[in-house]
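Q: here are the coordinates; sequence isn't available:
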């Protein structure tokens, strides 16, 4: 009678010990500080997946400016999205040339420095606003303006880009998100 009780106790203790070791191993493998990371098509780490203004993406330093570049599931067709591949989330502007861009004020919530991502074919360019808003500044050919109306001025909620950065040149698509 004693043997089954002792055997049960020993089995319980050994199983509990194995479970604790497995938990420690998982913690070492995934770590308490494990987080999802964004990688480009070459497998190069872009950065840690973050969330800003209800969008998922990655924080980047571009020429000293901290910006947030949003990502989304890769669009395969007009109504189909990839489950495992991702792409840069552009502004959805159908056609725009680099001399006709302004950054809408609503984008200021999506980045520490306001940005506008524009996709032209397979290329995605990030337009980065200056450090001060441009509202009320009279039109100037040196500003990239939406609509390209000569002599028009930036509205109070628009920013003139200070720089542009080719995201797909530095971080080609498709992107992947993993530990």
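A: Nice, thanks for sending it over. All values reported here derive from a predicted model rather than from experimental measurement.
Q: contacts, neighbours, all on C-alpha from now
A: OK.
Q: Three-state assignment for residue 68, please.
A: Under DSSP: H, G, I helix; E, B strand; the rest coil, the three-state class of residue 68 is strand.
Q: Against residue 11, how distant is the residue lying closest to residue 83 once chain neighbours are set aside?
A: Excluding the flanking residues, the one nearest residue 83 by Cα to Cα, 6 or more residues apart in numbering is residue 73, at 6.7 Å. When distance is defined by Cα to Cα, to the nearest Å, residue 73 is 47 Å away from residue 11.
Q: out of these two, which sits in the more crowded spot?
A: Comparing residue 73 with residue 11 by other Cα atoms under 10 Å, the one with more neighbours is residue 73, at 18 against 12.
Q: Please compare the first structure with the one that follows:
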């Protein structure tokens, strides 16, 4: 959609726009992404380069990076910590919406509450915009599963018990964590979610 599109101009064409979006956006369980990656090396470039790498490959425009947290890339992302199984699951999913709570929604601005913030994003009352919530899909799920399992296996050495394995943890300063620290702070593992947005 063109920047600055007004709700009144879109209204008579909304059905056609929705039909085109429906046809163009891979979504749902088992769907493949629009970006076909040939091998682990290519996915590792996505994992470390994030949205910046996606834009360099023609899957976005530079302006997109200005609207992404941290310019669409996490410094220090380390694809070497990602398992072969996670890579296998992620190879075909980059550039897809996914399922569950992932969505793309066409919206229009009804009211402005912060003029400066709205202006910085090119928004005015009536402006059509798109909200997207997606993520790293099977890749991210597998990375999380791998790290939860590592934490779960290590907890006993620290006398930690949790009521749910999803809460598995070890002390932050643990030497056990080292190179395999999960993708959340302070040492990010991958940039797949930003590349997929």
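A: That came through, no problem. Note that this is a predicted model, so its numbers are computed, not measured.
Q: Superposing both, give me the TM-score.
A: The TM-score (TM-score structural alignment, normalised by the length of structure 1) is 0.24; 81 aligned residues with a Cα RMSD of 5.6 Å.
Q: wait, isn't the residue nearest to residue 83 of structure 1 in contact with residue 57?
A: No - using Cα atoms under 8 Å, residue 73 of structure 1 is not in contact with residue 57, being 11.0 Å away.
Q: Confirm for me that residue 115 of structure 1 is in contact with residue 66.
A: No - counting by Cα under 8 Å, residue 115 of structure 1 stays clear of residue 66, with 10.3 Å between them.
Q: Between the two, which is the more surrounded one?
A: More neighbours surround residue 115 than the other of residue 115 of structure 1 and residue 66, with 31 against 15 (other Cα under 10 Å).
Q: where does residue 15 of structure 1 land in three-state SS?
A: Residue 15 of structure 1 ends up helix, using three-state DSSP.
Q: Tell me which stretches of structure 1 form helices.
A: Secondary structure of structure 1 (DSSP state H): helices located at 2-30, 167-170.
Q: JSON lines please, covering these and showing distance to residue 49 of structure 1.
A: Shown next, in JSON lines, are the helices of structure 1 (distance: least, Cα to Cα, whole Å):
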{"stretch": "helix 2-30", "distance to residue 49 of structure 1": "16"}
{"stretch": "helix 167-170", "distance to residue 49 of structure 1": "16"}
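Q: any idea which of these is most buried?
A: Among these, ranked by average contacts under mean count of other Cα atoms under 10 Å, first place goes to helix 167-170 (a mean of 15).
Q: tell me what the helix or strand hosting residue 85 of structure 2 is packed against?
A: When elements are assigned from DSSP states H and E, residue 85 of structure 2 belongs to helix 84-90. For helix 84-90 of structure 2, the packing partners by 3 or more Cα pairs under 8 Å, 6 or more residues apart in numbering; DSSP states H and E come out as helix 40-56, helix 137-155.
Q: So which elements touch the next helix-or-strand element following it?
A: Sequence-wise, the next helix or strand downstream of helix 84-90 of structure 2 (DSSP H and E) is strand 103-108. Applying 3+ Cα pairs under 8 Å, 6+ apart, we find strand 103-108 of structure 2 packed against strand 128-133.
Q: Was I right to think residue 128 of structure 2 contacts residue 8?
A: No - using Cα under 8 Å as the test, residue 128 of structure 2 is too far from residue 8 to be in contact (9.2 Å).
Q: Pick out whichever of the two has more residues nearby.
A: Higher neighbour count among residue 128 of structure 2 and residue 8: residue 128, with 22 against 12, using other Cα under 10 Å.
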